[in-house]
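*Asks:* sequence isn't available, so here's the structure alone:
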């Protein structure tokens, strides 16, 4: 699987799915030779971060220009099959719901199209000054809302 430096959110797919490639390294595996469960959380964090960057709102920009940070509020993970050392993985992120102060993502980790993990991740938008829930600016909200994929389409 080729590693691309700047993936984009494909507009032509239905539903639009953002995918971020990664590979399994020694540091990702446990004593049994499979990916340690917590590493999947890191893989998904990177995919969501790159999804935001591709949408035009990188984390640093959101923090500096909008006084907003996105944090994980909850996640539900379903581990289906193990990934192993040197596997080329594709980590997807699909925005299911966009609200003023929260985002809901469906995510998956795949190896050559085979689903290894599925997850639902709820993100809270917090103000940087007090780390309390805060709604997104209209400009940010409008862009992200347009990328929402109804759950029935995913």
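*Replies:* The structure has been received and is ready for your questions. Keep in mind the model is a prediction, meaning the values are calculated, not measured.
*Asks:* can we go C-alpha only for contacts and neighbour counts from here?
*Replies:* Noted.
*Asks:* need the next SSE after the longest strand that the chain contains, C-terminal direction.
*Replies:* Ranked by residue count, the top strand of the chain under DSSP state E comes out as strand 114-127. For strand 114-127, the following helix or strand on the C-terminal side (DSSP states H and E) is helix 138-146.
*Asks:* here comes the other one, which I'd like you to weigh against the first:
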């Protein structure tokens, strides 16, 4: 069994907010040394996946049982400032809205409290045939307990 220190970094919940640390590596940057714009989406995807796993939603088991998987239905992202090589970032994720087939998540990528990028992401559960399907009731219950009540 692997030592705790050998395990991948993972985020944690503070109340209803999921916090996920990220380090900027050379491969994340563009020619100017700033994080390439699409990599913010990668950081957010990792944070969302970790949030679901830590929160008790087993996406892998649902997929392997042939019941479907999440697909991103929409992303509205805003960039405010660049991240640079070796920056220590924090992706903060909050559940904003729960629907029968999907969930809206607000995410911010931050450095030392400064918002560098933020997005509203809608993830929909889709059946193997690609059609939206209802989320398991247990998942909806988890999301409803996590819905953010405060300001963005």
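*Replies:* Ah, there it is. Values in this document were obtained by computation on a predicted structure and should not be read as measured data.
*Asks:* can you pull the TM-score for these?
*Replies:* A TM-score of 0.88 describes the superposed chains when it is computed by TM-score structural alignment, normalised by the length of structure 2; 146 aligned residues with a C-alpha RMSD of 1.8 Å.
*Asks:* on the three-state scheme, residue 107 of structure 2 is what?
*Replies:* Recorded secondary structure, residue 107 of structure 2: strand (DSSP: H, G, I helix; E, B strand; the rest coil).
*Asks:* counting neighbours, what do you get for the counterpart of residue 13 of structure 2 in structure 1?
*Replies:* Residue mapping for residue 13 of structure 2 onto structure 1 gives residue 9, with TM-score structural alignment as the criterion. The burial count assigned to residue 9 of structure 1 is 20, neighbours taken as other C-alpha atoms under 10 Å.
*Asks:* pretty sure residue 9 of structure 1 is touching residue 53, no?
*Replies:* No. In terms of C-alpha atoms under 8 Å, residue 9 of structure 1 does not count as a neighbour of residue 53; the distance is 9.8 Å.
*Asks:* which SSE is immediately downstream of the lengthiest helix in structure 1?
*Replies:* For structure 1, the helix with the greatest residue count under DSSP state H is helix 37-54. Once helix 37-54 of structure 1 ends, the next helix or strand along the chain (criterion: DSSP H and E) is helix 59-66.
*Asks:* next, the mean deviation of the following helix or strand past that following helix compared to structure 2.
*Replies:* Once helix 59-66 of structure 1 ends, the next helix or strand along the chain (criterion: DSSP H and E) is strand 68-79. Here the mean offset of strand 68-79 of structure 1 against structure 2 after fitting is 0.9 Å, by mean C-alpha distance after the TM-score superposition for structure 1.
*Asks:* what's next to strand 68-79 of structure 1, contact-wise?
*Replies:* Contact with strand 68-79 of structure 1 is made by 59, 62-63, 116-128, 134, 136, as judged by C-alpha atoms under 8 Å, 6 or more residues apart in numbering.
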